[in-house]
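>>> here is the input, now give the coordinates:
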Amino acid sequence: MQIVQGEKDRTFFETLKEDCSTEIKKSKFLPKDLWETYSAFSNTNGGTIYLGIKENSPKNIILGVENPRKVIDDFIVTCRNPSKVNYDNSNEENITLINIDGKTILQIDIEEAPLSKKPVFCGGNIENSFIRKGSADLKMTNDELRATFRNAKPDMDSLSAPNTSLDDLDSPTINRYRKKFNQQYPNRFESLSDTDFLIRIGAIYLQKNNTYAIKRGTLLFLGKYQSIKKVYPHFHLDYFNRISGQNRWDDRIASDEFYDFEMNVYNFFNIVWEKFLNSFNSPFALDENLERSNPRAIEVSLREALVNCLAHADYEQSYPSIKIEIHNGVYIFENPGQLLIPINQFTQGGESRPRNEMLMSFFRNCGFSERQGFGGQQIFGTSLKWKFRTPKIETDLEKTRLSIWTVKFADSYPDLTEKEILIINYLTNYPNPKAKKEIQEATELSEYHTKQTLDSLCKKEIIKRVGKSVATKYTITRSNQELLTLTKEALNILAKQL
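Sure thing, here's the model as predicted:
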């Protein structure tokens, strides 16, 4: 437990507002409704509960808690009572006592629970499972509960698909896959029949009744569209090309349209990937020697994102469906289901937890995926090296959305003025904040235009101020993901120099 004293925190608490990770409670004791927030933070992204503050306008009122030690003991004891909450998410190191004018505020930091322990519920009733949305604690719907259980036990695509047989697999798709497989592993399995080949790679297996069990991932990857729909009623794949910027798309591929081939995951991947390759006609950035760098790194990055989108999707979820979009300078990948590892771990690499291991195995066997667990690192590292705008990844219980830009940071904002672009291009070249005078001298803008442009960019939250008064400096607004990537790249450069 930490004890913090000092007047300097008063303004922070007086202006504190509730949001997706902050809860304020005026109770001087341990309030009964705390456990709904405890459940919500545990089931979402974690958060902080403050006891002893009353929300008020224009300033919150600091009330403090009575007998803080007893409140802490009651909290810890209740966390360990399975009739109250099903998972003990307490840690005394995450509890802080803050003294303001003799009044004690209790700060309780709640960490996100491991996927295997979700849903965290209260009152001994799983229907009392909550998630955090905005500043509200909301009861989980039945769909959200089912999604939570699936997150706790991924790799469901390795189970057999019910009421299916070899007839539900598409022979032309299998042939195309085998050709690609043979390029990766020549002279391995060319002599095998399709059935023996699928057995050999673990896609199907022979049951005791001498019938073949088709794994769910195999059906998704190589199956006939209508057969897939029988097992996965919500199966839907969408691709949109919106490069022209018009309201209507320029090109679209949808799994529910009529084609002369079966629309399964493998065929969709190949079609979309071919369209990606065709979209690379526009020139990429030049390197520091004014030579065009090898664009393969960008291709690998986008291919990893496409593979991840298809292999990490929750195909049992009713909404949203898989959607791939190309806009002018940005590729967007959206799939149903939550990312099963922390975002920071995804960006740094080293850990892999695909939702559909069977699908990922199909992709890896053909060389469509790089080292396992390093796809995110490839995506973020490539953008950093090419000085593109840093990718953005968002994930919650419903979906995961990854945006990858193939243009410089300033070019990713189409409505910027020339002066704004000038300042952004200067700041993106320097990881450390810069003073207004430094920016003015580098850009050769007048003092008036420099101040006006900096204020405009701060208002748009593209850059931010660091420090106060004469010590004020400016820097690009960066996410935690981007800061971690920059730090790791700096360490790599330092290691090479040693």
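>>> only C-alpha atoms from now on, for both contacts and neighbour counts.
OK.
>>> so Arg252 touches Asn241, yeah?
Yes - in terms of CA atoms under 8 Å, Arg252 counts as a neighbour of Asn241; the distance is 6.3 Å.
>>> what comes up buried for the lengthiest helix in the chain?
Using DSSP state H, we find that the single longest helix of the chain is helix 480-497. Of all the residues in helix 480-497, those buried under the rule 16 or more other CA atoms under 10 Å are 481-482, 484-486.
>>> residue boundaries of the strands in the stretch 301-450 of the chain?
Taking DSSP state E, counting those that start in this stretch, the strands of the stretch 301-450 of the chain run over residues 322-327, 330-336, 392-395, 399-405, 434-435.
>>> list the buried residues in the first one.
Yep, that's strand 322-327 we're talking about. Here strand 322-327 shows 322-326 as buried, counting by 16+ other CA under 10 Å.
>>> let's see this one next to it:
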Amino acid sequence: MENLDLLVRELIKCSNETPWLEFKHNNYDPKMIGEDISALANSAALHEKNCAYMIWGICDKTHEVIGTKENLQTLKKGNQELENWLRSLLSENADFDFHSVALDNKTVGLLIIYSATNRTVMFEKTDYIRIGSYTKKLNEYPELQAKLWDKLHNSKFEDRSAKIDLEITNALQLLDCNAYFDNIRINQPQDIKSITHYLLEENILQKQDNGLYAITNLGAILFAKNLNNFPKLSRKAIRIVQYNDNSRLEMLKENIVENGYIVGFEGLIKYIEALIPTREIIIGAKRETHSAYPMLAIREALANALIHQEFALTGTGPVVEIFKNRIEITNPGQPLVDIKRIIDNPPKSRNEKLASLMRRMGLCEELGTGWDKIAITCELEQLPAPKINLYPDNTKVSLFSEKEFSCIAQEDKLWACYLHACIKYVQGEQLTNSSLRARFGLKDSSSGSVSRLIKEAVAQKLIKPLDPHTAPRYMKYIPFWG
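As a prediction, the model looks like this:
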């Protein structure tokens, strides 16, 4: 972060400590710092501030710069670095940075604490708030607690500021305006005023009360020339890792896409395509090269990961991992819909403005049909079904390369059977023994093993007969919710 000395000088001009600003001399008690991070993050949200601050080496009475001998980055709690100890006891939405600032030939310690998002920041499972210059437990002030939760529930990631107090020329230098106008299919205006008009209308920029401009999280995450210019968003850059085999033992390549998502998306897809294996097939007299995975499926799975991620989870971002036999795409947060209803349910996103803008620019499918296309393209190439794994803080989608039916795990066969029934149902058709054999690329002689698979899927209540009284030979099946 730049100009930290100017930031500290502005803060010490405040006549008193505020709910989002605290001055310290040399008190570095770890427990106190943890409680204050919770209190200041929650107070920043309550007072609609992007950040709160703790500053060491300032007299809290006169605001005179007296300096401090400690270095926040090297402090320890026992044998553990203070920052790591704090993060282990704070809720996962806590975000903060330690800095040392030279001021008047003295060292000042600066802790920048980012506003709470989506829910309160807690320390040791307790949330705190600032009352005047004191840190108190939030539950002791029910009126403030209700007001804070209202603010958090109505606050949207896209609307919050990623960078503030910018001259318009400086703001535009941080964004790739060409990418915006190219994807929106409008000729870019030649004058700054017209460019600014479009970006304000899209909520990429916001006009501040002081006449300067802020770049919103929406604008930065999609159109940043370099996400490192936005410290709180830099961890949301897309990371691509290629491994030598099917484990994470040997890494071959690693790349971090530091552009905003729309700026770097097409280049990212081409980069992934160059890394994944290809196979040659003969069609008539022609030899054609085919990717081991449907590129449409990769594109949609990656777009879904970007759109539906939980931005409030700090220290983590979207990751694409390429193995010899699969691709795994992981994003922070869990889906808002039941994964068993991901084919037919209406789309839901916690980041509606981001999703809308990416769809308008053609980076993903409209109306929630992305997962339909992922599943269908894998079926058409007779690949194992794409799989969704849920973890406490992450969602992982796996796409698999070609695999013999006999080598597919029973659990994955059942999931493929269920997805096939879902796809057929939304198309106005039903699963049959014949259609499932075609889905796996099996011959008529495999009818018995497919019947057993269908029977097991019915037993596990993934699918059900369309008409239980139909003769077994003509039986058709639909999803359990059909």
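>>> do you know the score for how well these two fit?
Aligned and superposed, the two chains score 0.48 in TM-score terms (TM-score structural alignment, normalised by the length of structure 2); 296 aligned residues with a CA RMSD of 5.3 Å.
>>> between the buried residues of helix 480-497 of structure 1, which sits nearest Gln452 of structure 1?
Nearest to Gln452 of structure 1, judged by CA to CA, of the buried residues of helix 480-497 of structure 1 is Glu482 at 26.9 Å.
>>> in space, what's closest to Pro336 of structure 1 - neighbours in sequence excluded?
For Pro336 of structure 1, ignoring the flanking residues on the chain, the nearest one in space by CA to CA, 6 or more residues apart in numbering is Lys399 at 4.3 Å.
>>> just to check, that neighbour is in contact with Lys323?
No - the pair Lys399 of structure 1 / Lys323 is not scored as a contact, 10.9 Å apart, by CA under 8 Å.
>>> before we move on, back to that, ok, and what's touching the longest helix of structure 1?
Defining contact as CA atoms under 8 Å, 6 or more residues apart in numbering, one finds that helix 480-497 of structure 1 is touched by 343-344, 347-348, 380-381, 384, 390.
>>> mind running it again at 7 Å?
Residues from elsewhere that reach helix 480-497 of structure 1 (CA atoms under 7 Å, 6 or more residues apart in numbering): 344, 347-348, 380-381, 390.
>>> of those residues, which is the nearest to Arg150 of structure 1?
Asn344 (22.0 Å).
>>> picking that back up, shared neighbours, Lys399 and Lys323 of structure 1?
With CA under 7 Å, 6+ apart as the test, Lys399 of structure 1 and Lys323 both reach Asn335.
>>> would you list every one of the strands in the stretch 201-350 of structure 2?
205-207, 213-216, 238-243, 251-257, 278-283, 286-291, 319-322, 326-332.
>>> nearest to Val8 of structure 2, of the ones you listed?
Closest among the strands of the stretch 201-350 of structure 2, using CA to CA: strand 213-216, at 19.9 Å.
>>> report all helices and strands that the closest one contacts.
strand 161-166, strand 205-207 (3 or more CA pairs under 7 Å, 6 or more residues apart in numbering; DSSP states H and E).
>>> can you rerun that using 8 Å?
When contacts are defined as 3 or more CA pairs under 8 Å, 6 or more residues apart in numbering; DSSP states H and E, strand 213-216 of structure 2 sits against strand 161-166, helix 168-174, strand 205-207.
>>> redo these as CSV? Include distance to Arg279 of structure 2 and mean neighbour count.
Below are those laid out as CSV (distance: least, CA to CA, whole Å; neighbours: other CA atoms under 10 Å):
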stretch, distance to Arg279 of structure 2, mean neighbour count
strand 161-166, 44, 18
helix 168-174, 41, 15
strand 205-207, 46, 22
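>>> ok, which of these comes nearest Val450 of structure 2?
strand 161-166 (53.6 Å).
>>> for that closest one, packing partners?
Contacts defined by 3+ CA pairs under 8 Å, 6+ apart place strand 161-166 of structure 2 against strand 213-216, helix 217-223.
>>> ranking these by burial, who's on top?
Greatest average neighbour count among these goes to helix 217-223 (a mean of 26), per mean count of other CA atoms under 10 Å.
>>> and it, what other elements does it pack with?
Counting by 3+ CA pairs under 8 Å, 6+ apart, helix 217-223 of structure 2 packs on strand 161-166, helix 177-184, helix 261-275.
>>> the last one versus strand 326-332: what angle between them?
Here helix 261-275 of structure 2 points in a direction 160 degrees away from that of strand 326-332 (axes from the mean of the first three to the mean of the last three CA atoms, to 10 degrees).
>>> all helices in the stretch 251-400 of structure 1, in order from the N-terminus.
265-278, 296-311, 343-348, 357-365, 375-385 (DSSP state H, counting those that start in this stretch).
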